[in-house]
Every structure is written in C-alpha cells, then in structure tokens.
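J.: give me a model of this one.
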Amino acid sequence: MTEVFPDVGLREPAEPSGLVAAEERLGRSVPTELRQLLLESDGVLGHFLVNTVWSLDQIVETNLCFWSDDTFARKTPAMPRHPSTITPPWTGWTE
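T.: Down below sits the predicted model:
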C-alpha cells in the first residue's frame, strides 16, 4: 500500500480474534477486502493524519451507533426500523 500511496500511515494489524469478536457484536461478517486490509493495518491514516480507513473498534462502534439511533433508523421502506435490517453506511457487509 505504501508503494502506491507513499504518504499513508499504517497501524499495527488487527488481531484475527478481534475480527471474530467484531463480527459477533455486529451480527454480520466483515467484507473480505476490509478484513484483509485490517489484518495488514488496523485502519489507515491519510494526509494530515485523517482516518482514511477507520480502525476495527471505530467501525464497530460507529455502526452500532448508527443502527441504534432513531435518527438513522427511520420507519420508511428504504430504511426499516429494526437494526438488523438496516443497510450499513457502506456496501460489502454479509450476514
């Protein structure tokens, strides 16, 4: 990754057991590409130390927050109220 993006900041890899725990908390699998990235670096820092890719902990906490907040869980056909049926803010999740 640093060959393509030399200014990127990498972190220590996420632990495989942390990915399993995250999937249990979220009730769905982490997408394959995201899993591979997190096993190389638990998040990625871009220019000005901006979280370009969140850490595993931040991914879990943010999604749980979105799924439990009535602001994001409206009663509409596009976004059902039950958190397990809400589409996450990005694609690639599997159940």
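
J.: CA atoms for contacts and neighbours, from now on please.
T.: OK.

J.: centre-most residue in the chain?
T.: In the chain, the C-alpha nearest the mean C-alpha coordinate belongs to I59, at 3.4 Å (C-alpha atoms, centre = their mean).

J.: can you pull the buried residues of the helix or strand that contains it?
T.: Per DSSP states H and E, I59 falls inside helix 56-68. Residues of helix 56-68 classed as buried: L56, V60, F66, W67, S68 (neighbour count, 16 or more other C-alpha atoms under 10 Å).

J.: quick one: contacts for the third one?
T.: Applying C-alpha atoms under 8 Å, 6 or more residues apart in numbering, one finds that F66 lies in contact with F72, A73.

J.: over to the last one?
T.: Under the criterion of C-alpha under 8 Å, 6+ apart, the contact list for S68 reads P83.

J.: for the comparison step, fold the sequence that follows:
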Amino acid sequence: MWRELIGRLYSDAEFAAPAPDEEIDQIEQRLGQRVPDELRELLRETSGVQDEYGSGLVWSVQEIIEQNTEFRQSADFAELYASFDQLMFIGDNGGGDQFAFVQAPGERLGDVVVWDHETDERTWVARSLKDYLESRAASDGDDWYKQGSGQ
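T.: Model prediction:
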C-alpha cells in the first residue's frame, strides 16, 4: 500500500529494502516511544524513502534512531533548543528542517509537526503520515509547509 501510494505521489522516489519487525522494534527500545502504526506499516514495506534530491521523505529505521538520539543527547542542542523528547523525527526537507510525530500527552499519536532549525518552532503540518506525504507531494519546493503561513 505505502509503496504504491508513494510511487503515485513521487515518480522519482527511491525505496529501501523492507525492515523486519525486530528492527522496527529497536526504535521503540532505543527511543522509549511507540512507533505509530502508519510508520510501522511503511517501514515494513520500505525502510526509508528519498526524493530525487536525496531528501528523506521518510528515514530508514537506522536513521530514525541515529537522528533522534543525536538530537536528544547533544549538549549543544540542549543549550539552543527546547527538549526533543516528545518528538520522533522521521524525515527532513534537505535544508535543515525536520518532520516528526508528536509523542506528547494529550496529543494524537499520528500528528506530524515540522521543526524549524532556525527558530526552534514546532508547527503542525499533518494529521497522519499519509496526510504528510500527500501534502508534501501536492506543493512545490522544499518549504511546502510554509506556504500560506506568511513566511
């Protein structure tokens, strides 16, 4: 389902090999957060998807673990930014901004936000992984999530 959807939305998408459940479970073990069902299903079909320019539409299991661990453990980031503990980064725009599932009490597990690396703003962009992929595909440019926001 996910490969078909992404293939229709992004004709130039590059798919990685599927990830076994044991590998996906490592995200939960290393980050202490539940992997949203949609993300688990996508990773079972492809452990990561890149666009034609190499931006991570959805990162691989290993990159999800590495990026989130780095953001949470970096002393420099701790001085510059609010905590990343309630986010699960899953992709990027190729220019520094990152997309994440919100994992905060009272928030829907499937909501996707963008983290702006220059301002530390966390802005809601989609109600699900599917919505995120469709919205990103329907807009032009790396800053598609800023369109209509006055930025």
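
J.: related to what we said a few turns ago, what's the separation between the residue nearest to the centre of the first structure and T2 of the first structure?
T.: Using C-alpha to C-alpha, to the nearest Å, I59 of the first structure is found at 22 Å from T2 of the first structure.

J.: again with L39 of the first structure
T.: Here the criterion is C-alpha to C-alpha. By it, L39 of the first structure lies 15 Å from T2 of the first structure.

J.: ditto for P80 of the first structure
T.: For P80 of the first structure relative to T2 of the first structure (C-alpha to C-alpha), the value is 40 Å.

J.: and the helix holding I59 of the first structure, which stretch of the second structure?
T.: Taking TM-score structural alignment as the measure, the second structure aligns residues 61-73 with helix 56-68 of the first structure.

J.: ok, stretch 6-22 of the first structure next?
T.: Mapped onto the second structure using TM-score structural alignment, stretch 6-22 of the first structure covers residues 11-27.

J.: re the thing from before, with neighbour numbers in mind, choose between L39 and T2 of the first structure.
T.: L39 (17 against 9; other C-alpha atoms under 10 Å).

J.: tell me if the more buried one really is in a helix.
T.: Yes - assessed with DSSP: H, G, I helix; E, B strand; the rest coil, L39 of the first structure lies in a helix.

J.: what lines up with it in the second structure?
T.: So L39 of the first structure corresponds to R44, using TM-score structural alignment.

J.: its match contacts A19, correct?
T.: Yes - proximity of R44 of the second structure to A19 meets the contact threshold set by C-alpha atoms under 8 Å, at 5.0 Å.

J.: how big's the offset between the helix holding I59 of the first structure and the second structure?
T.: Here the mean offset of helix 56-68 of the first structure against the second structure after fitting is 0.5 Å, by mean C-alpha distance after the TM-score superposition for the first structure.

J.: how close does the nearest residue to D92 of the second structure once chain neighbours are set aside get to A17 of the second structure?
T.: Of all residues not flanking D92 of the second structure in the chain, Q98 sits nearest, at 4.2 Å (C-alpha to C-alpha, 6 or more residues apart in numbering). Going from Q98 of the second structure to A17 of the second structure by C-alpha to C-alpha gives 23 Å.

J.: of these two, who's got more company?
T.: Q98 (20 against 13).
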